[in-house]
Structure formats: C-alpha cells, structure tokens
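*Asks:* make a model of this:
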Amino acid sequence: MTTAAQTTGPRIEVLDPGRWEEWYGALERAFGGPPEAPEERALWRGLTECDRSLVALDGDVVAGGASAFSFRLSVPGGMVVPAAGVTMVAVTPTYRRRGVLTSLMRRQLDDVRERGESLAVLTASEPAIYGRFGYGVATRKLRIEAETRRVAPVGPQGTDDVRLRLADPREALGACEAVYAALVPRRPGMLARRPGWEELPLLDPERDREGFGERVCVLAERDGRVSGYARYATRLDHSPGGQDGTARVEVVDALDAASYAALWRYLFALDLVSALTCRDRPVDDPLLHLVPDIRRLRLRVVDSLHLRLVDLGAALSARAYAAPVDVVLEVADAFCPWNAGRWRLTGDAKGAVCERTSDAAELSLPTGALAAAYLGGPSLASLAGAGRVVEERPGALAAASLAFGSDVEPWLPHGF
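*Replies:* Below you'll find the model as predicted:
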C-alpha cells in the first residue's frame, strides 16, 4: 500500500536555524565517515547561510538537504561576478532514488534565479550526478607527487633575492589574504573570499592530519613586503636508508615569478624529506616549467569546479572575450527552460552583450557544454570533437572557440 508521503514525496522548506544541528547531522550521515572535528563543524555552522539552505522533510524526518553560499567568482577579463556556491547537497540513504535530489535542485536553481545570480558552482563528490542538472566541468586541478631528491626547481633572475621566513599561520593571515586577493582577478575560477572565509585555510584538525604535523607557513618577501606564501605540513617516516619524510603542500601563492620559484625551491629542499605531494594546483602551474625534468613529477588531472549557467544571457554578458566574437548560439536546456533557444553573443576584450535572437543558429550545444567552456578551460573546439558542440555555419566554431579562451587555465584554489 502506498502512503501519502510516498506519493507526494518529502516537502522542501527553507532551513530553520534552530534545526541546523539536526540538518547537518543528517548530511554527515548521508556522506558517511566519522563526524567532523568540533572546530570544523563550528566553522561550517558560522558560514552556513540558513536563508539559502533547504531541507527535505518527510513529516518531521530530514530526508535530505542542500545549501548555497553567496560567492563572487572571477571570470575571463578580470571581473568578479556573483555566483551561488552550491554545497551540502545530500539525500538520506533511505530516501534515495525517489526524486528528492531533483526536487532540491529544482527549488535551489529557482531561488538562485530569483536572487539575480547568473551562475551556480559546486564541487562534486560524485561528478556524474550534476550533468543532468545542466552543470559542466569548468575547471580542473592538478595533483602532483615528486621525489624531491631527484628534482629541484630552478628560478628566474631575482629568485636568490627573495627573503623567506617562517611565520605563525594566524599572525601571517592578513598578509597572506592580501596576496590571495590580488591574485583573484588574474585567473578565472577563483573565489573572492568574504568575511569568515579567511578562517578556512587555517582549519587544521588533528583528526585529518593523517600522521602529518601542524601546518607551517612560510612567507616570501621582496623589498620589505610580503610577495608570496606557502602552507605545508611534514610527516617523518623511517626507511632502511634513514629518514624518508613527506611534505604535503596545501597552498603556494605569489605575486611574481621570483617569489613563486623561491617558495617551491624551499619546499623541494626541506630537510629529512624525500617526497612531496600537492593535491590542488592549476593545470598550467608554472612549477611545470621550473623543474628541469618534468618526468620526475607524477601528475594527475581531475575535475574541480562544476558550473551552471542560471541566467545565460547575463552570464555570457558578464565576461570578456579573448578575441572579437559575433555568434548565434542555439542552446538546449531542459532543466532551466528559460535559457533554451537562440542567443546572439557579441563582444571582445572590453565586454559583451548576449541577447535573444531569431537569426539562424551558427553553433548548437547543450547548456552543460557552454557552462564547461564559460571560464576558458575546455575549448568549444575540444567539446565539438566529443560531439557536444555542433557547427551549423562553417568557420563559426574556430572563431568562437578562440574568443571563449583564456590566457591562463581557470582554477578553483579551495573547496567549499
């Protein structure tokens, strides 16, 4: 016998702040694994925007949830635009395969549109899920492993003039955040950190260290000013040959090439360390050009930021283009049908306009493919090679692909 609850499904409501603990606990159970450390849980409690958080309720039982952060995302051209940072999306195991996730995504994207945000972004625990909701993989990240005794970075002129010093991570936070903020407009895909988010890089619960020590901060200075920083931790292991430690690099940011090279040279020369790992670097990381033998780096590329065009016209108008572009796009978008149809995009490095048109299509593509190309990462030409973009007018693909490109690969430097 089918109950009314099973027929109608859980109802979607805005989260009551008083139910945060219950809601967050249900999401933790849905993801599995041990509970978060108290300091980590407290940070996410403080960052949660309850008016942007949704709970799926079956009676009084939490069946799932989703939330969003009010972010600002860098796009090609150096602009920083509003974006919904989709997060904490989960469905309780006993409610899966019953449309709960689809209901949450439907309500959330409608809410994002009502707020006037043209973009939604997320990082996915299961990448295959979000394509059906119109998300595309817009940035990738590079994972690096290296044997530090067999490779050492070299630096450009001025590297030896960079002063390095160890600093307390919290005391150095203001200087590090200033460097990070200066880098945001230089690379698409970076998040301008709002108040409270500066605490995220300092989060270092012992439970998550995997045998590594406390995080260390090293500052790079030029002419008496902080020009870069790195955060890392080490784990000392023993082998028959002696100490065989590993350095886990969390972040390396710098304002100039010499400071960047000096920081990496320091990390590759740490005492008692023979291996270095880094889980999140841009695909075009300059480190690849600082090492004399790239084969000594074991590299792996994985997905990072998934992006959704919520208001297609506004999103395409919000960025600049690497070359002049005038193209008619026919976009398929079943989940957000207000985006579907033909759009004329005209623009260049100074800005763009994207408006509805009845002109003949020159390129046809699903919204997920357009989202993937939005930040200048995967090219429209490469997506066409996979059959995800169709050229309706000869020559339109090459011109549009060039225009959508970026001089640097887009990159999301941290999760959320």
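*Asks:* C-alpha only now, for contacts and for neighbours.
*Replies:* OK.
*Asks:* remind me what the helix ranked longest in the chain packs against, helices and strands.
*Replies:* Secondary structure of the chain per DSSP state H: the longest helix is helix 100-114. Judged by 3 or more CA pairs under 8 Å, 6 or more residues apart in numbering; DSSP states H and E, the packing partners of helix 100-114 are strand 11-14, strand 54-58, strand 61-74, strand 80-91.
*Asks:* now Asp168: closest residue in space that isn't a chain neighbour?
*Replies:* Using CA to CA, 6 or more residues apart in numbering and skipping the chain neighbours, the partner closest in space to Asp168 is Cys217 (6.4 Å).
*Asks:* mind listing what's buried in the helix or strand where Ala230 lies?
*Replies:* When secondary structure is defined by DSSP states H and E, Ala230 falls within strand 225-235. By 16 or more other CA atoms under 10 Å, the buried positions in strand 225-235 come out as 226-235.
*Asks:* another one to check against the first:
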Amino acid sequence: MSSSTSTTHARTTASGTPHAVRPPTWDVRALLPGQWDAFYTAVLDAFHESEPAGATALWRRLAEPERCVAVRDGADLVGTAGIFSFRMSVPGGHLVPTAGVTMVGVRSTHRRRGILSDLMRHQLESLQRQGEPLAVLTASEAPIYERFGYGAAARQLSLDIQSRRISLRTPAEPAGAPPLTLALEDPYEALEITEEIYARQVPTRPGMLARAPGWEHLPLLDPPATRAGARPLECVVARIDGRPVGYARYTVSVAWSAANTAEGTVRVRDVEATDPRAYAALWRFLLDTDLTSRVVAPNRPVDDALLHLVSDVRRCAPTVLDSLYVRVVDAPIALTARSYAAPLDLVLDLEDALAPWNRGRWRLTGDASGAVCARTYDAPDLGLDAGALGSAYLGGTTLTELAAAGRVREHTPGALAAATTAFASPAAPWLPHGFCRSLLPRL
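*Replies:* Below is the predicted model of the structure:
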C-alpha cells in the first residue's frame, strides 16, 4: 500500500464537478518487514488489553501484515489499522470478497488529532483501488464508524436463560424417521465435522463469513486464564442415522449456594444444525445439563428458532445489540453481487462524503436471479447516504425504517415499499464470531 500523502485529493463527481477531499494530516504507511511486533503491541495498548499466549499465536497466524498500515509520530507508532481478506455471504447465498477491518486504534495521547480519519480514508481508497466492493467491522464504540460511511447491518441476540423455569417444545418426529443421537466429542477431534456443518450454513444467512484455513481454530480458543472457573471447552455432535447434522460448543461452571444447591452456568459458544430436530435436541441437551440453572448465549441471530421452542421467552431475557457494520466500497459492484427478493427497477441517488466514486445516481435492476447497476442521469426514485445503504445491504434493516428516521428519501411514490420488499432477506443477517480486537471469544 502506498502512503496516503501520495493520494490525489481532488475528486470528480458524477456530474463532472470537481470535489475537494480534505488532504491528510498524517502520513499513513504500510508495515515494513520486522514491524509486526510493534504494531501488535500498539493495538493491544489502544484497547488496554493483554492476551494469553495461545490467542497471540493464533493472531500471528491469521494476520495479514501486508494489509496493515500505521501512523508514526517521530519514532512512536500512534495509529494502526488492518484488514482480513474474507468472503461474506450476501442475500442470494453468494460469497462476496469483503475486507474485514480490524486492529484500528489510536494512542490515547494522540486522540482527536485526525489520525483515525486519515487511517480510514486511506484504507477506503486502497480498497477501491484493489477492487473489494465491501468492508465490514465490529465497533468497540457504536458511534465511531457511521461518520466513515459504515451502517449497522446485522444485530445479535443475547440470551440469559433460566433453564430450570422453562420447557422446550421439540418438532414432531415423522413416522419411520431415522434415529437422532447426541455424542460428546473432543472439540479438536470433531473439528472437521463441525467445520463442514458450519460451511453448509454460510450461504443460508447473510453476514456469515466463509472461514479460510486457520480461522476454524478461532471458536476453539480456550486459554485457562479466561475460563473464570469453567471447565475446558466441550462439544456435542448430533447425528441422524449416523450422519453429522449439528453441533454445540460450550463451557460449564458450577457454583454452590449457601443451601448447598448447585447453581451452575452453561455458556454457549456456538450451535449450528442443518436439521430442525437436531437443533432442538442440541438446545435440550444444553438446557438440561446437570448441576446448572442458567444458560448464557451471548451471540445468536435475532430470528433464532430457539425463541419459538422455549415455553416462556421472558425467562430467556433476550437483548438485541448491534453487531456487524457494513461499508459499501464500490456501489455498483456491491449492488450487483447480491440478489433481490422481488423484481425492482429504480434509480438511487447516493450521497457518499468519503467515496466520491460512489456519489451520484445509479439505476438498479434486479430480481432473485441477479442484478445490474449502472450510472444514469434519470430522475431518482430514492435518495440515501452510504451509511443507510450499508445498513440495508444485507437485508436486516429495512429501507422503510431508515426512511422513518430520515435516512432515506422517497422521490417516486411507491418506490420505497417496492425497494424494501426487494432488499429483504429470508434469514436475518448475523455474524457468528468477531474478528476485531482480541481474537478471544467474548463470553
């Protein structure tokens, strides 16, 4: 990557009018050989974190130093930003090249001096040159990245279940159905099985990341120092007629009350299944764990089937939080990469303060089989900014709700309703695991 000082600071809008982009204050440069340790230390310092050796070793294997940039003030490294090369599922089940923005930090002594803005601008322009249509991140603080054109596109459901106070409805078993069995297996020895099940789920839900080699070890990180008294990570595999169809990974900690009553907690790391019977059976297993009265699942999709299996959802204390933020780097490529739930033909008037190449009017024509997006000078049907487009892109945030917040403007009557229907996804977008800051799963 080149330094941001070599970037052209005069852009041209769709109409041909020059548009000035604020020149950078800081020199953003790619890492040189031998600078990774200092870079990684600066990242941990920015987040006031330290990591056990196992996590650090995995981070080293997964990191892409050639996609990391830094800002220095003299000899001091004061700003960092990195990228992971992902493929993300979008509506229609396609896997689209996506930049996973990570390790973004600024030293506390250098905050509010423009370093973050220069890092993000440099990164965005580099991605556009390299042809990556999308960037995603998880935000340590929600308000930070909206000003850089990122929109909250996926949410996560957090559950804290009083397992002794609910029952579970299970799908009816068809007559003559093959037997379903559950077996405890070593998480590492079962890794090939669990990854195959995970890979089958990726195209079914927008926001999921196809795990490249090495990333399958992320859900297995289990340093003793982070267990807070829990046993090591455990895994249960569901099979129907001997064929693996689901799994759950979890930890168990047991505490005893003054009355000598066990009040243990099951902490769910992940549950995946390709069969409804298996999914229900895995949750029944987790909820019925001996010596426990609580099941905590901090990251589930907002449309999780579990909500329709439990007898009393109020005993699950569901909480919805923001999760994945999406930045449309190249609008025509990104809009063409996904499919649409209903036929549409409309002109979008897109505002994008940091990506002038996106700014202007785009005619989007598409349906369930694909789409075409091209420049146009026709009158707009809808107007929106880059952040709103990012929020709506995966189908989890509707254009109608964004319009109610003043983020989308309808110029042609009926266009908003038609676009909302077309942009919808049958499954809510969801990011099963993070990739920013510490790689340790946050339970």
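*Asks:* on that earlier part again, quick one: what's aligned to the residue nearest to Asp168 of the first structure in the second structure?
*Replies:* Counting by TM-score structural alignment, Cys217 of the first structure corresponds to Cys235 in the second structure.
*Asks:* isn't that match up against Gly246?
*Replies:* No. Using CA atoms under 8 Å, Cys235 of the second structure is not in contact with Gly246; the gap is 10.6 Å.
*Asks:* of all the helices and strands packed on helix 100-114 of the first structure, which one is nearest Gly405 of the first structure?
*Replies:* Among these, strand 61-74 comes nearest to Gly405 of the first structure, with 14.4 Å by CA to CA.
*Asks:* what's that closest one aligned against in the second structure?
*Replies:* With TM-score structural alignment applied, strand 61-74 of the first structure matches the range 76-89 in the second structure.
*Asks:* what's the answer for stretch 383-399 of the first structure, then?
*Replies:* Under TM-score structural alignment, the match for stretch 383-399 of the first structure is residues 402-418.
*Asks:* start to end distance for the matching stretch?
*Replies:* Using CA to CA, to the nearest Å, one end of stretch 402-418 of the second structure lies 14 Å from the other.
*Asks:* give me the buried positions along it.
*Replies:* 402-403, 407-411, 415-416, 418.
*Asks:* which one of those residues sits closest to Thr194 of the second structure?
*Replies:* Closest approach to Thr194 of the second structure among those (CA to CA): Leu402, at 37.3 Å.
*Asks:* the closest one: which element?
*Replies:* Assigned by DSSP H and E, Leu402 of the second structure belongs to helix 399-404.
*Asks:* list the helices and strands the next helix-or-strand element following that helix packs on?
*Replies:* Using DSSP H and E, the helix or strand that follows helix 399-404 of the second structure in sequence is strand 408-410. Counting contacts by 3+ CA pairs under 8 Å, 6+ apart, strand 408-410 of the second structure is packed against strand 382-385, helix 399-404.
*Asks:* pick the most deeply packed of the ones you listed.
*Replies:* Mean neighbour count (mean count of other CA atoms under 10 Å) peaks for strand 382-385 among those, with a mean of 20.
*Asks:* pull up the aligned stretch in the first structure for that one.
*Replies:* Using TM-score structural alignment, strand 382-385 of the second structure corresponds to residues 363-366 of the first structure.
*Asks:* and that stretch, how far from the second structure on average?
*Replies:* Following superposition, stretch 363-366 of the first structure is found to deviate from the second structure by 0.7 Å on average (mean CA distance after the TM-score superposition for the first structure).
*Asks:* and that stretch, how far from the chain's centre?
*Replies:* Centroid separation for stretch 363-366 of the first structure versus its chain: 25 Å, with CA atoms, centre = their mean, to the nearest Å.
*Asks:* give me the contact list for it.
*Replies:* With CA atoms under 8 Å, 6 or more residues apart in numbering as the test, stretch 363-366 of the first structure has contacts from 327-333, 388-393, 396-397.
*Asks:* out of those residues, the closest to Met105 of the first structure would be?
*Replies:* Distances from Met105 of the first structure to the contacts of stretch 363-366 of the first structure, taken by CA to CA, are shortest for Asp333, at 14.4 Å.
*Asks:* show me what that closest one lines up with in the second structure.
*Replies:* Per TM-score structural alignment, Asp333 of the first structure is aligned with Asp352.
*Asks:* same question, Val151 of the first structure
*Replies:* Match for Val151 of the first structure (TM-score structural alignment): Ile166.
*Asks:* return the residue of the second structure aligned against Asp293 of the first structure.
*Replies:* Using TM-score structural alignment as the criterion, Asp293 of the first structure maps onto Asp312 of the second structure.
*Asks:* tell me the contacts of its match?
*Replies:* So Asp312 of the second structure contacts 166-167 (CA under 8 Å, 6+ apart).
*Asks:* if I look at it, how far off is Ala75 of the second structure?
*Replies:* Using CA to CA, Asp312 of the second structure is found at 59 Å from Ala75 of the second structure.
*Asks:* what about the aligned partner of Gln130 of the second structure in the first structure, neighbour count?
*Replies:* For Gln130 of the second structure, the aligned position in the first structure is Arg115, judged by TM-score structural alignment. With neighbours defined by other CA atoms under 10 Å, the count for Arg115 of the first structure comes to 11.
*Asks:* next one: Gly114 of the second structure
*Replies:* Neighbour count for Gly114 of the second structure, taken as other CA under 10 Å: 13.
*Asks:* so Ala139 of the second structure sits against Val326, correct?
*Replies:* No. Counting by CA under 8 Å, Ala139 of the second structure stays clear of Val326, with 10.8 Å between them.
*Asks:* which of these two has more residues huddled nearby?
*Replies:* Between Ala139 of the second structure and Val326, counting by other CA under 10 Å, Val326 is the more crowded of the two (31 against 20).
*Asks:* residue in the first structure matching that one?
*Replies:* With TM-score structural alignment defining the correspondence, Val326 of the second structure maps onto Leu307 in the first structure.
*Asks:* pull the contacting residues for its match.
*Replies:* Leu307 of the first structure makes contact with 119-122, 135-138, 371-372 under the criterion CA under 8 Å, 6+ apart.
*Asks:* if we can go back for a sec, mean distance of the longest helix of the first structure to its aligned residues in the second structure, please.
*Replies:* Mean for helix 100-114 of the first structure is 0.9 Å (mean CA distance after the TM-score superposition for the first structure).
*Asks:* and that helix, which residues are buried?
*Replies:* Residues of helix 100-114 of the first structure classed as buried: 100-101, 104-105, 108-109, 112-113 (neighbour count, 16+ other CA under 10 Å).
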